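# the following comprises the amino acid sequence and a computationally predicted model.
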Amino acid sequence: MALRSAIYNSLDNGFVENALFLCGLLQPEDVHLKAHCMLQAGQYKAAYDAAKRHTNLGCVYVFARACLGLERFSEGAHALEKARIYWEGRGQKQIESRRFIPDSSACYTLLGKLWAGHGDSKRAMESYIEALKLNPLLWDAFTGLCHLGAFVRPVNIFKLTPMLASMSQPATFNGDTFLDISEAKDPFVSTPEPESHDHGYAPSLGPTAAPPRRSVRLLGSRIAAATSTNFEERRELRKAKATGTKGTNRSLSTVGRVVSGNRKPPVEISEDSKPDLRPSSTAVSGLPAPKMAPLNDSARAQDSIQRILDLLVKMGTGYAHLSRFQCVQALDAFAAIPAQYRETPWVLSQIGKAYYELSRWSEAEKVFQRIREKAPSRMEDMEVFSNVLWQLKKETDLAHLAHTLVEQDRLSPQAWCALGNAFSLQREHDQAIKCFTRATQLDPKFAYAFTLQGHEHVANEDYDKALYAYRCAISADNRHYNGWYGLGQVFEKMGKYDVAEKHYRAASQINPTNALLAVKIGLVLDRMKKTQPALIQYVQAVALDPRSNLARFRKAQIHLKLNQPQEALRELEVLKDAAPDDANVHFMLGRTHKKMGQRANAIKHFTIALNLDPKASQYIKEAMESIGEDEDDGGYSSEGSRA
C-alpha cells in the first residue's frame, strides 16, 4: 500500500511528524502503525490510549512500551505476560517485515525493564536472562542485569546463538505479522520457572537498603531565567524523553561526593556505532556470482558477528566489574579493548568513572577532557566530570563546563548538576540546591542529583531536608549507595550512631570496595565504645586502599586508644611521609612518642604541629603538658569529602 510505504519512509528518514500526519489518512483498522508513530514521537499517553483496546501482538508491544514511558510498569508487564504464548519463541527471521512486530528477545527485554521499574528484581533478571539467551547483542538487557546487582559472566553471555546465526541467512518475510490474542483464556500468563543451568548469571542483589565539589558571577544572573520552564521547553523535554536518554542509572560515583551517579544508567550503543551486519557481495559486476557465494557470504557474516561478540565480551567484562565497583579490574578489562574502540566516548567514560571511584581525580580529569575533545556535545556522565572538578577545586574550569553544558542542552539533568556543583564550590548552597532540584524535575529518576541536594542541605545544617533528599535518591535507585551514605552521615551528625551504622553498612554492602565507607563504620563504632570492632573496620579500610591517609590515621588513633603505641607509630610513620605538612599527623606522633616515654621526640612533633597550625596552640600546649591522656580525634576531620 502506497500510504503505508510513505509512512515507513518518513519514519526511516526521521520525519516523525510527517508520519503522524499521514497516519491520519489510514483506515481505522490500521491502529498498530498509528500507535507506533505516536510512540516514536514520544506521545506515550496517545499511544497508550490507541493501543490498549486492541489485541494484536504489535499493539500489545506498543502498549507495553507506552506503559514503560508512563511508568505504569505493572500494567505493561501484565499485558506482555498475557500475550506471552504468542511472542515466546518468535525468531527474528519470522518477522523481518515492515510491520514493527517484536521478536521474543525484544519482548523479554521490554518485560525486564517493566519488572525492574515495578521493583520486581527477580522477574526482571529472569526476563533479561531469557533475552540474552536468544540475542546477546541486546546490550540493554546486559546492563539491566548489572544495574540490578546480578553477578554476570560476560564470556558465557556473548556467544553465538541460533537467532544470531539466522542473521547471516537470507531474510524471509512473513506477511502474517498481526497475531490476535483476543482468544487468550488466561488474562495473566505466569512466567515459567527458569531452568537450572549456568548461562553466565548469578543473582546477587544489594539490600533493600558516597566524594569533593564555584562559578563566575555570570552564572548567578542566569539562574532565575534558566530555572523556568515554558511551553516550548516542555515540548522539547517530551521529545528528549522519547529518545530514552535520561540521567538515570548513571551509574557510579565516590562517598560524600567521594563515595560516589547511578550510575544505575542503562548504557546504549547508538545505531551509528553498531557494526554493519550485512554480508558483503562477492559478485563481480557483469559476471555471475560463484555458486558458493551465498555460503561464503553467510560464513563472512557469522565471522563479523563473532568479532562483535568478542568485543562485547571485553566491554561487558569491564562494565560488569565497574558495576560491582571493582575499579582496578575494570580498568584492566577496558585496557584490553582494541585501541579504536577504547578511544570511543563510551569506553573513555567508563574509564573516567573508574578513576573517579578510586579517587584518582587528576587521571579522571584527563580522561573526561579527552571525551570533551572527541564528543563536545556528549551529555552522558558529565555530572561525574563536574564532580571531579569539584574535588580538584577548579572553580574556573567547573564554571566553564557548567556554562557550556547549559548552553548546549538546558533540558539535560547533567548540565544542571554541573551548574549546581559550580555554585556549591563557591559555597552558594541555596543556588546549588535550586540547580539540583531542576535536575530532578527534568529526570525524577536521576538519583545522584537528589544526593547532591542532600549534601547542600547538610552544608546548610538543614538535616530534615537532607534526610528527605537522600531518601528520594534511594527511592529513585535502591542500589545508589551514595544515598545510603548520606543518610548515615546525617544520623551521625545527629548523634544517632546505631542508626548511622545501619545505613553505612547498607552502603558498604552495595559498594564493598570503598575504603571511606569502612572508615565511617569504624568511626561510629568507636563513638559507641566498640573499640575492637572499630579497629577491624580500619584495618579493612587500609587493606582496601593503602593510599587512604584517613584510614591510616584512624587506625593509628585506635591503636593508641588500645595502648598499642608501636602499632600506631608504624602507621604514623607512613603518614608522615605521605603528608609531611599535616599538623594532625605530627600531633598524633607527639602523643604516640609521649606514651612510649620518648619525651624528646614527643616535644619535637608537638612543636612541628604548633608551627603548622598556630590556631591550635592552646590545644597542643595542653597535650604537651599532660602525660598519658588520649585526646579524642586529634582534630582530624573527614568532612571535606562527600559521596
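Nice, thanks for sending it over.
# make it CA atoms for all contacts and neighbour counts henceforth
Will do.
# what's the local residue count around Lys82?
Counted by other Cα atoms under 10 Å, the residues lying close to Lys82 total 20.
# for it, give its distance to Thr55.
For Lys82, the distance to Thr55 equals 10 Å [Cα to Cα, to the nearest Å].
# any chance you could map the helices in the stretch 251-400 of the chain?
Along the stretch 251-400 of the chain, the segments classed as helices by DSSP state H, counting those that start in this stretch run 293-323, 327-335, 339-342, 345-357, 361-374, 382-391, 395-408.
# second structure follows, compare the two:
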Amino acid sequence: MIIQEPVQAAIWHCLNHYDFADAVFLSERLYAEVKSDDSLFLLATAYYRNGQIDHAYQILKDKHGCSPQCRYLFGSCAFDMQKYAEAEAVIMENISSKNNFEEVINIYGDQAAFTLLLIAKIAAKTERRQRAVDALKRALKINPFLWSSFEMLCKLAEKPDPNSIFQLNELDNLTKCHGNNLQYITTPQQILTKSSVNDMNNRMVFTPEDSMLVNANSLCMSGFGLLSAPKVKRLRCRTVDSSAGASPNFGMLFEREEHSTPTTPHPTLTEANEQKSFTKKVRAHVGNLINRNEAILKNIKPVFSQSSNVTNTISITPSTPAPMPTGPNVRRSSRLFTSSYSAVKENNKSPNRNKFATPKSPSRKTKTRLAKCSLNELNTYMDLNTLNRLKKEKSETVTSTDNKNNSAINLNMVNPIQIQKQSAEGLMHLLRDIGRAYLHLSQFNCKSAINEFNNLPSHQFHTTWVYGMLGVAYFEMADYENCVKYFSDIHSKEPCRLNYMDIYSTALWHLQKEVALSSLAQDLVQINKNSPITWVVSGNCFSLHKEHDTAIKFLHRAVQVDPSFPYAYTLLGHEYIMTEELDKAMSCYRNAVRLDPRHYNAWFGIGTIYSKQERFHLAEINYNTALSINNYSSVIMCHIGMVQHAQKKTEKALYSLNMAIKNDPKNALCKFHRGSIYFAIGKYAEALKELEELKEIVPKESLVYYLIGKVYKKLGNTDLALMHFSWATDLDPKGASSQIKEAFDPSIGRSTEMESPASPSAEDGQSESNSVQQQEPLGFASLHEDSDDSL
C-alpha cells in the first residue's frame, strides 16, 4: 500500500515556506500515484498559490464534486476568472435551495464562513444585493473575525451594528473561527498515531518537530521489540514482485503491509548500546521540553486585552496534570495549559522569587529505571512521574507585580480557556471600536468617524490603515491639508502601499502642490507599473499642469489595467468635461455607477453634464441621487441650489444653500451663490452682507469684488462701486475688464440685471456666451473646478 501522509506533509511544508515550485512538483507526483480527493485538492492548492489559477481551474473542472474542499477552491478559481455563474453553481451543488445557508454550513464545516463570503461576492458582482447582505450577515454570525464581511456590508449601504456583530456569545465560536489551527500538529494529516505519544503531547508543550522526533525514534526502536509499527489505514494496494530484482518505484518506497512489523535485531548496533543511547537522547530531550514549557508559561498572556494598565509577572509551579481530552482535535490551549497550577504565598525574603528554578537532574534510581523501561513505559513515565517529581523537588514562587500593590495572584483561578477567550474578547472589543468608526465613514459622517478613530489605543491609532481611514475622512470633508498630512506619513512609512494614493493625489491636485504630486507619480511608477492607482496618480499630475490630453491617456491606461476601478472612470469623466467631450464623459460616469452604484462622485458628474446642457431638471435628479448617498456634502447641496435657482425655484435654492452653509460654514462657493441669489431677487442688503463675509474668506477673488461693486451700484453708491471695480481689475485685469464695461454700459446692464452671476452654465468659468457668469476670473473659476473634481 502507499502511505501518502509523509508526502502531503512535505508538500504543505513547501507551501508554508513559499516554495511553490517544489510544492507543485511534489503534488503532481503524488496525484499521479494516488487519485484521491485529498491529493487533487493539494495539487489544485499548489497551482492556485503559485499563481496558476487557470491550471487549478482546469484540473478541478470535471472533478470538483467529490469533496467540499475541492468545490470551494474551484468556486474561488472561477470567481477570480470572472465566471460567476459557474462559481455559484459549483458551490451550491447538492443544496436544495439557493437561500438555504444552513445546508451550506453543514456541508462546508470550517469553510462555511468563507464559502458564504464567496457567495456574497458573487451576488454583489451579479447585482443581487439582498442575497449578498444575507450571506454576509450569516458569515459574520459564524465567524466574527471576518472584517472584510463587515466592510462589504458597509459598502452595500447596510448599517450593521458593530456591538452585536463582534461578539463571542458561545465558546464554540472560537473553534468555528479557528478551525483546527489551535492544534500544534498543523499538517493536514496527523503523522503520530501511537496513543502513548498522543497522550504525552496532550500534557506537554510539543512542537510538531518534537512530536515527529519522538515518533521517528519510536519507529527506530521497533526492531528491538519495544514498539510495533502502527497500523496504517490502507489507501491503495498494489503487488510488488521483489524477486524480479527491479528498483522500487515511487509507490514501492511507501509499500507496507497492514500488520505489525516483525521484530528483527538491528543490523549494526547491539540491543544494550542502542537502548542506552536512545534513553540518553530521550532524557535530554525531555529536559529541554520541560525548560521550554516553563519559559512559555512564564510569558503567557492574552494577545489582545481590554485593559492594559496592570502588568502581571507570573511564575508557575507545575502540579499533577489534569486529565485532558485526546484525539486529533485537541486545541492549542489544551496543549499550552495542561496542568492545574496553584499559587503559593510570596516569599519576600527569597532573592529568586521572580525567577524560575532550574530543574534538577534525575536521580541515579531514576536513571536506572529509565534505562530499563520499555518505550511505552518511558512515555508514561515522562508524562506523569516526571512532572510529579518536579512538583516535589522544585519550589517555585508565584508573584504578581502591580504598580500600586504587590498582591499575589491565585493561579487556581486562571482557567486556560478563560485566558484564550479573554484574548479573543480583547480583539472583539477592538473590532467594535474600529467598526463604529468605519460605519460612520461609510455613511460619510466623517466628523464622528474621526472622533472614533482618535479614541483608539495609541499603538493601534499609529498604523497606516488607521491613517488611511483618517485621510479619506478629511478628504471627504474637503480638509485637504490634514488629508495630505496623513497620506504623506503613509507614503513615507510604507512607500509600497498603494491603497488610497489616488485620493492622496487628488488632494494634492486641489492644493496645487505640483512638486509633491510629480514626486508621488514618479515614486509609484518605479514601485508598480501594473497598478491602476499608479496611472491615476500620473493622470492627476498632468491634469494639474493643464495637459488634459495627456491626463486622459494615463487615465485610459488605468481603466485598461483594472476595468473595475470606478474612481478611474470618474476622473476620466472629469477630464473629458475639461475638454468639452461631454458624450465621452457621460459614458465614463455611467461605467463608474455600473461598477459601484454608491459611487456618488459619478452621479455628481452626470448632474454636471446635464447642467452644462441646461437640462436642469435631469441635473437636479442626479444631484439628488448623489446627495442621497452622501448627505453631508456641502458641494452637492450647493449645486442643487444652483440648478433650482436656474429653474426659478428660488425658495428651494436658498434652502439648499442654507443647508450647505450649515454643514460647512466656510464653503466659499456656497456663500458666493447665496449672495448672487440675494442680488438677483433684489435683497441687496443681504447680498452685501454675504459678500463682505466672503471677502474675508477669499480675499483675492476678483469676482467677489466685482459683485460687491454691482451691489453698490444698485444701491446708488457709485464711489464704493468704482472702488470695488478697481480692486477687481487689479486682481484680474483681463477677466474684469469686460465685466466692468458691462456694469457701466446701460444697454448691457439692462439686459443682464436679472441674470444671476451664479448661473449653473458658468460654474466652470468657460466662455460659451456673453453672460456675466461665463466671464468669471480664473481664480474663482478654479475654485469651481476644484469643487467638481473633488467629487
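Yes, it's here. Values in this document were obtained by computation on a predicted structure and should not be read as measured data.
# TM-score for this pair?
Here the TM-score for the pair of chains, by TM-score structural alignment, normalised by the length of structure 1, is 0.77; 541 aligned residues with a Cα RMSD of 3.2 Å.
# which one of the helices of the stretch 251-400 of structure 1 is the most hemmed in?
Comparing these by mean neighbour count (mean count of other Cα atoms under 10 Å), helix 382-391 ranks first with a mean of 27.
# can you check which part of structure 1 stretch 642-662 of structure 2 sits on?
Mapping stretch 642-662 of structure 2 onto structure 1 (TM-score structural alignment) gives residues 523-543.
# next, the buried residues of the matching stretch.
Across stretch 523-543 of structure 1, burial judged by 16 or more other Cα atoms under 10 Å covers 523-526, 531, 534-535, 537-542.
# quick one: the counterpart of Glu93 of structure 2 in structure 1 from Ala64 of structure 1, how far?
Using TM-score structural alignment, the equivalent of Glu93 of structure 2 in structure 1 is Lys82. Per Cα to Cα, Lys82 of structure 1 is found 11 Å from Ala64 of structure 1.
# with Tyr86 of structure 1 instead?
According to Cα to Cα, Tyr86 of structure 1 and Ala64 of structure 1 sit 15 Å apart.
# now Asp581 of structure 1
Distance of Asp581 of structure 1 to Ala64 of structure 1, computed by Cα to Cα: 61 Å.
# same question, Leu612 of structure 1
Separation of Leu612 of structure 1 from Ala64 of structure 1 (Cα to Cα): 65 Å.
# what do you get for Lys159 of structure 1?
Counting by Cα to Cα, the gap from Lys159 of structure 1 to Ala64 of structure 1 is 29 Å.
# aligned to Ser628 of structure 2, what sits in structure 1?
Looks like Ser628 of structure 2 aligns to Gln509 there (TM-score structural alignment).
# same deal with Asp161 of structure 2?
With TM-score structural alignment defining the correspondence, Asp161 of structure 2 maps onto Arg153 in structure 1.
# what's the closest non-adjacent residue to Cys14 of structure 2?
Excluding its sequence neighbours, the residue lying closest to Cys14 of structure 2 (Cα to Cα, 6 or more residues apart in numbering) is Ala23, at 5.5 Å.
# neighbour count: Tyr86 and Ala64 of structure 1, which is higher?
Neighbour count, other Cα under 10 Å: between Tyr86 of structure 1 and Ala64, Ala64 has more, with 28 against 17.
# looking for the alignment partner of Lys553 of structure 2 in structure 1.
In structure 1, Lys553 of structure 2 lines up with Lys434, judged by TM-score structural alignment.
# returning to what we had before: the helices of the stretch 251-400 of structure 1: which one's closest to Ala242 of structure 1?
With Cα to Cα as the measure, helix 395-408 is the member of these nearest Ala242 of structure 1 (18.6 Å).
# which residues touch the counterpart of Leu520 of structure 2 in structure 1?
Structural correspondence for Leu520 of structure 2 with respect to structure 1 (TM-score structural alignment): Leu401. Contacts for Leu401 of structure 1 (Cα atoms under 8 Å, 6 or more residues apart in numbering) come out as 386, 418.
# if we can go back for a sec, Tyr44 of structure 1 versus the counterpart of the residue nearest to Cys14 of structure 2 in structure 1, what's the distance?
Using TM-score structural alignment, the equivalent of Ala23 of structure 2 in structure 1 is Ala19. Distance, Ala19 of structure 1 to Tyr44 of structure 1, using Cα to Cα: 16 Å.
# helices or strands next to the strand or helix carrying Val104 of structure 2 in the packing?
If you go by DSSP states H and E, Val104 of structure 2 is part of helix 101-108. With contacts taken as 3 or more Cα pairs under 8 Å, 6 or more residues apart in numbering; DSSP states H and E, helix 101-108 of structure 2 sits against helix 68-80, helix 112-125.
# which one of those lies closest to Leu136 of structure 2?
helix 112-125 (5.9 Å).
# surely Phe587 of structure 1 and Glu622 touch.
No - Phe587 of structure 1 is beyond contact range of Glu622, at 11.6 Å (criterion: Cα atoms under 8 Å).
# which one of those two has more residues nearby?
Using other Cα under 10 Å, the more surrounded residue of Phe587 of structure 1 and Glu622 is Phe587, with 25 against 10.
# the more buried one and Arg307 of structure 1: what is the separation?
On the measure of Cα to Cα, Phe587 of structure 1 and Arg307 of structure 1 end up 59 Å apart.
# repeat that for Ser412 of structure 1.
35 Å.
# that older thread, the strand or helix carrying the match of Lys553 of structure 2 against structure 2, how far on average?
Secondary structure assignment for Lys434 of structure 1, by DSSP H and E: helix 429-442. With mean Cα distance after the TM-score superposition for structure 1, helix 429-442 of structure 1 departs from structure 2 by a mean of 1.8 Å once superposed.
# in structure 2, what range does the helix or strand that comes right after that helix match?
Going down the chain from helix 429-442 of structure 1, the next helix or strand is helix 447-459, by DSSP H and E. Under TM-score structural alignment, helix 447-459 of structure 1 corresponds to residues 566-578 of structure 2.
# after superposing, tell me the mean distance of the matching stretch to structure 1.
For stretch 566-578 of structure 2, the mean deviation from structure 1 after alignment is 1.4 Å (mean Cα distance after the TM-score superposition for structure 1).
# got the contact list for that stretch?
The list of residues contacting stretch 566-578 of structure 2 from outside it, by Cα under 8 Å, 6+ apart, reads 532, 536, 543, 548, 551-552, 555-556, 558-559, 582, 584-589, 591-593, 595-596, 599, 601-602, 605, 609, 788-789.
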